[in-house]
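> need a structure here:
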Amino acid sequence: MSLDQGLVDWVSEALAPIGEVTMRRMMGGATLYCDGTIFAIAAMDDLWFKADAVSDPLWDAEGAERFSYARKGRIATMNYRRAPGDVHDDAEAMIRWAQIAIAAGRRSAK
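Alright, predicted model coming up:
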């Protein structure tokens, strides 16, 4: 698994109107921040937005699966949701969903 730099570049370009996107590499992927707030990870060849109990109903309604991975023979999950398909080619969709994730990131920082 390698980091899709093109995806990270697209996220940065699409979100430029709302803030600066930075990244920190992690195990073959990257953690993404908008103006210092964690909001997504780029991993497993896709984009996963930060979620929480407040935003989970929105992600559930969209059918966005929860991030999961195998760890020591078990399936572990993290509170990230697969980005809806339209964010990959629609800047307005990227902004709309990223703002939900940024809000979750802000809530988790408290």
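> okay, CA-based contacts and neighbour counts for the rest of this
Noted.
> what sits against Trp97?
Neighbour list for Trp97: Phe49, Ala83, Val87 [criterion: C-alpha atoms under 8 Å, 6 or more residues apart in numbering].
> so which strand or helix has the first one?
Phe49 is part of strand 46-50, with elements assigned from DSSP states H and E.
> ok, longest helix in this structure?
Determined from DSSP state H, the single longest helix within the chain is helix 91-109.
> need the contact list for Glu62.
Pro84.
> Would you do the same for the sequence below? I want to compare the two.
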Amino acid sequence: MAVDAGLVAWVAEAMAPVGTVTHRAMMGGATLYCDGVVFAIVADDALWFKADKVSDAEWDAAGAARFTYSMGEGRTGSMNYRRAPDEVHDDAEELRRWAALAIEAGTRGPAKRKK
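Below is the predicted model:
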């Protein structure tokens, strides 16, 4: 599965007033960072924002589905990401609003240990 380069470019363009968006390849998708903070992933040609226990209620109220994936043998796993509301795909202000929630979740997450 290829990463939707147009979607990644749109997110970077829309987020320019907030910070610099970079990305890294991740299992057929991409992890998106805003000024070094993980805030989203692009997988299955969709944008998924980082969530956590603090922000879950807001994502639930918006009807944003959780990111799930097949683990084989009929098992399903999930990650702390929520599907971006439809309006973020054509409204930069809405994208920034939801991304701000995701960036907050990213900053609350545990810091990565250096090797």
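> And the TM-score between them?
With the length set by TM-score structural alignment, normalised by the length of the first structure, the two chains reach a TM-score of 0.98; 110 aligned residues with a C-alpha RMSD of 0.7 Å.
> re earlier: distance from the next helix or strand after the strand holding Phe49 of the first structure to the middle of the chain?
Going down the chain from strand 46-50 of the first structure, the next helix or strand is helix 56-62, by DSSP H and E. Here the centre of helix 56-62 of the first structure is set off from its chain's centre by 14 Å, with C-alpha atoms, centre = their mean, to the nearest Å.
> Then stretch 54-66 of the first structure?
13 Å.
> gap between the two ends of that stretch?
15 Å (C-alpha to C-alpha, to the nearest Å).
> swap in stretch 65-83 of the second structure?
Note: stretch 65-83 of the second structure ends 5 Å apart using C-alpha to C-alpha.
> quick one: the spatially most distant residue from the centre of the first structure and Glu65 of the first structure, what's the gap?
Within the first structure, Gly73 marks the point farthest from the mean C-alpha position, 25.2 Å out by C-alpha atoms, centre = their mean. Counting by C-alpha to C-alpha, the gap from Gly73 of the first structure to Glu65 of the first structure is 21 Å.
> What of Ile95 of the first structure?
Ile95 of the first structure is 19 Å from Glu65 of the first structure, by C-alpha to C-alpha.
> what's the closest non-adjacent residue to Ala25 of the second structure?
Thr31 (6.4 Å; C-alpha to C-alpha, 6 or more residues apart in numbering).
> give the contact list for that neighbour.
His23, Arg24, Ala25, Val38, Ala40, Ile41, Val42.
> Remind me which helix or strand it belongs to.
strand 29-34.
> Also Val11 of the second structure?
According to DSSP H and E, Val11 of the second structure maps onto helix 5-15.
> For the residue most central in space within the second structure, which non-adjacent residue is spatially closest?
The centroid of the second structure falls nearest to Ala40 when counting by C-alpha atoms, centre = their mean (1.9 Å). Leaving aside its chain neighbours, Ala40 of the second structure sits nearest to Phe49 (4.2 Å; criterion: C-alpha to C-alpha, 6+ apart).
> Sounds good, over and out.
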